[in-house]
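Asks: Sequence first, predicted model second:
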Amino acid sequence: MLEPHLTLTMALGEGPHWDGHQQRLHWVDILGGELHQLDPDNNQHQVWRFDEPLAYAVPDENGGYLAAFRSGLWHLDDQGNKQHHLVEGPQDPAVSWCNDGHCDAHGRLWIGTKNAEEQHPTAALFSHDGQTRQHVDGVTISNGLAISPDNRWLYFSDTPTHHIYRYPLDIEQGTLGTPELFADTRALALPGSPDGAAIDEAGHYWVAMYGGGVVVHLDDRGNVVETVPLLAPNPTKVTFGDSDLRTLYVTCARQGLEQSTLDQYPDAGSLFSMRVETPGLPGHRYRDMRHAAT
């Protein structure tokens, strides 16, 4: 079972990312506009607060962070200060804004947006490596971004549909092929809706089920291996961390929960973790391809 690792009251904890260079875990509270950093060796926890919602942040190979705010992509310095506004959007924030992110092995950032009202298919999937490109449209709430160990598949879900897809990925060109359905969580009778995910070195897909109070472990064919509960109804995203990549970290949310539910689940909004047998895949730093050596 997943246990509380760090007691927090995050409104919408999201985007956990393990940086092997720093040996630090990073994650955000989207609605709180916060970037969190944790050193698991000594449990040192830092929080940087911003003036707008923050969907995702990943260390930049040239220092600092690339951060996806409601206003667009920014470069932060090592102390979490906004330095440069790199690009707008990628969509009108009155309609859709950044929700999920994942860096591939080349350092390209994949960004999924969500409809501002979470009701209309105005969102999309983009990539950014110094230039921003759109790959998928007609999405309501982007989630589930993860890439297979051999870099052949990019996984992606539109949460309200309960469908998790995988797209053929050309890692060199940063392009996607025709998707195939990987898993239908409703057909699998899984509780909640598919949210953020991560893949282990065996190619298995671990996904937080928002509203279901569980993390589901699927094999590389989309079959359920195990369902792991946690004492929080709204897990949002998972990642693998620590020096051996065998600790599964899970963020979760308190948003929208009634007081009676919070009384029942006092750790809602905290960071959870558990040890796993199969290591996860290492995280990647952002790399601006315009400045990469040829």
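Replies: Thanks, I have the structure now.
Asks: For the rest of this, base every contact and every neighbour count on C-alpha atoms.
Replies: Will do.
Asks: What separation is there between the closest residue to residue 91 other than its chain neighbours and residue 86?
Replies: Counting by Cα to Cα, 6 or more residues apart in numbering, residue 97 is the residue found nearest to residue 91 once chain neighbours are left out, at 6.4 Å. When distances are taken as Cα to Cα, to the nearest Å, residue 97 and residue 86 turn out to be 15 Å apart.
Asks: adding another structure so you can compare the two:
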Amino acid sequence: MRDGNAMQRRATILHDHRSELGEGAAVDPVTRQLRWFDINGKRRVEYDFATGGVSVAELPEMTSAGAAVDAASEMIFAQSGLWLRNRATGGLEVLAAIEADRPDLRSNDGRTHPCGAFWCSTMALDKTEGAGSIYWFFKGEVRTLYPNLTVGNAICFAEDGSYAHFSDTPTGKIWKVALDPSTGLPVAEPELFHQAGEDDPSGPDGAVLDRDGLLYSARWGGARVDVIDREGRTIGRIETGAPNTTCPAFCGEDLASLAIATARDELNAAQLLLHADSGRTHIIEAGCRGRLDPPVLLG
């Protein structure tokens, strides 16, 4: 699926805070604050749009994604599985173990389906091929959906819950799969939706779908977010200047902007000098019709 002549734009810096491996960017539907995770730093970072300030919470494990639960708590996806986090105290309670007996793995991507189910992926710390999986969590139940992935990513859902996208970053492939809207479970085999071009060394990292079905795909190794239409064609590119661009999130009062997390991870000293904004979170008025992920249902 070849790309046409894509329109290019450039994001600016939202805040000077740097993460070693920024991931899981999303605006919480309860607090309306932007949060992301520094996986390697074991930190949860939150940006307050009203004050422009950042708050950082230390975590006991590598953590990469999260979801709202209610006004009192949120769920976070950490190395040993899913945890309930008290918003006020930071206290943690185990919800579901996922690969807790595999210290060679960690959490990676995750997002809430419109019905309240949560999809999440694991990967090997050393990116061993085929060591990761994508899981489904709903009302306390965990199922394996797609094993034998290397770096499962790009988990996102149609507004009506009828389909999902996901990727395996090193392959350059993004898939589309039909779902049962009431459970978020697949009802068909995945089909190839988008394939990176032979001359594109980047891989699809985190992604979001807007209300018009446009996919915003962060590109690890590509210093950008690609805008992909319903047919799998790249119609726009948002440059970040940070080679390892990891995860976009809809933000702003009308959700027409994108906040974009990036990483310093896997860049050498020369690359970091050349790409000084790596690890910072970027922002752009994208003109999209964004939406927020709903709270996850625990029971």
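Replies: Nice, I can see it. No experiment lies behind these values; they were computed from the predicted model shown.
Asks: tm score of chain vs chain?
Replies: Comparing the two superposed chains by TM-score structural alignment, normalised by the length of the first structure, the resulting TM-score equals 0.93, with 288 aligned residues with a Cα RMSD of 1.5 Å.
Asks: follow-up on the earlier one: doesn't the residue nearest to residue 91 of the first structure lie inside a strand?
Replies: Yes. Counting by DSSP: H, G, I helix; E, B strand; the rest coil, residue 97 of the first structure is part of a strand.
Asks: and whichever residue in the second structure pairs up with it, what does it touch?
Replies: Matched by TM-score structural alignment, residue 97 of the first structure corresponds to residue 106 in the second structure. Under the criterion of Cα atoms under 8 Å, 6 or more residues apart in numbering, the contact partners of residue 106 of the second structure comprise 62, 78-80, 122-125.
Asks: and what of residue 103 of the first structure?
Replies: Under the criterion of Cα under 8 Å, 6+ apart, the neighbours of residue 103 of the first structure are 58, 109-110, 283-286.
Asks: how about stretch 201-221 of the first structure, which residues of the second structure does it hit?
Replies: Mapped onto the second structure using TM-score structural alignment, stretch 201-221 of the first structure spans residues 211-231.
Asks: So what's the gap between the matching stretch and the chain middle?
Replies: Taking Cα atoms, centre = their mean, to the nearest Å, one finds the center of stretch 211-231 of the second structure at 12 Å from the center of the full chain.
Asks: can you check stretch 23-32 of the first structure too?
Replies: Here the centre of stretch 23-32 of the first structure is set off from its chain's centre by 10 Å, with Cα atoms, centre = their mean.
Asks: what does that stretch contact?
Replies: Residues lying outside stretch 23-32 of the first structure but in contact with it, judged by Cα under 8 Å, 6+ apart, are 10-19, 34-40, 49, 52-58, 241-243, 251.
Asks: Drop anything exposed from those residues.
Replies: Neighbour counting with 16 or more other Cα atoms under 10 Å marks 10-19, 34-38, 49, 53-58, 241-243, 251 as buried within these.
Asks: Just the residues you listed: which are in strands?
Replies: Using DSSP state E, the members of these that fall in strands are 13-19, 34-38, 49, 54-58, 241, 251.
Asks: Now do the strands in the stretch 101-250 of the first structure.
Replies: Listed in chain order, the strands found in the stretch 101-250 of the first structure under DSSP state E, counting those that start in this stretch are 109-115, 123-128, 132-139, 142-147, 153-158, 163-170, 175-176, 180-184, 193-199, 205-210, 214-218, 224-229, 235-241, 247-252.
Asks: how much does the third one stray from the second structure?
Replies: Once fitted to the second structure, strand 132-139 of the first structure is off its aligned match by 0.9 Å on average (mean Cα distance after the TM-score superposition for the first structure).
Asks: what do you get for the second one?
Replies: Once superposed with the second structure, the aligned residues differ from strand 123-128 of the first structure by a mean of 0.9 Å; criterion: mean Cα distance after the TM-score superposition for the first structure.
Asks: so what does that strand touch, helix or strand wise?
Replies: Helices and strands touching strand 123-128 of the first structure, as assessed by 3 or more Cα pairs under 8 Å, 6 or more residues apart in numbering; DSSP states H and E, comprise strand 109-115, strand 132-139, strand 142-147.
Asks: go on, the fifth one?
Replies: If you count contacts as 3+ Cα pairs under 8 Å, 6+ apart, strand 153-158 of the first structure packs onto strand 142-147, strand 163-170.
Asks: Where in the second structure does the shortest one fall?
Replies: It stands for strand 142-147 of the first structure. Strand 142-147 of the first structure corresponds to residues 152-157 in the second structure, going by TM-score structural alignment.
Asks: Check the longest one too.
Replies: Residues 173-180 of the second structure are where strand 163-170 of the first structure lands when matched by TM-score structural alignment.
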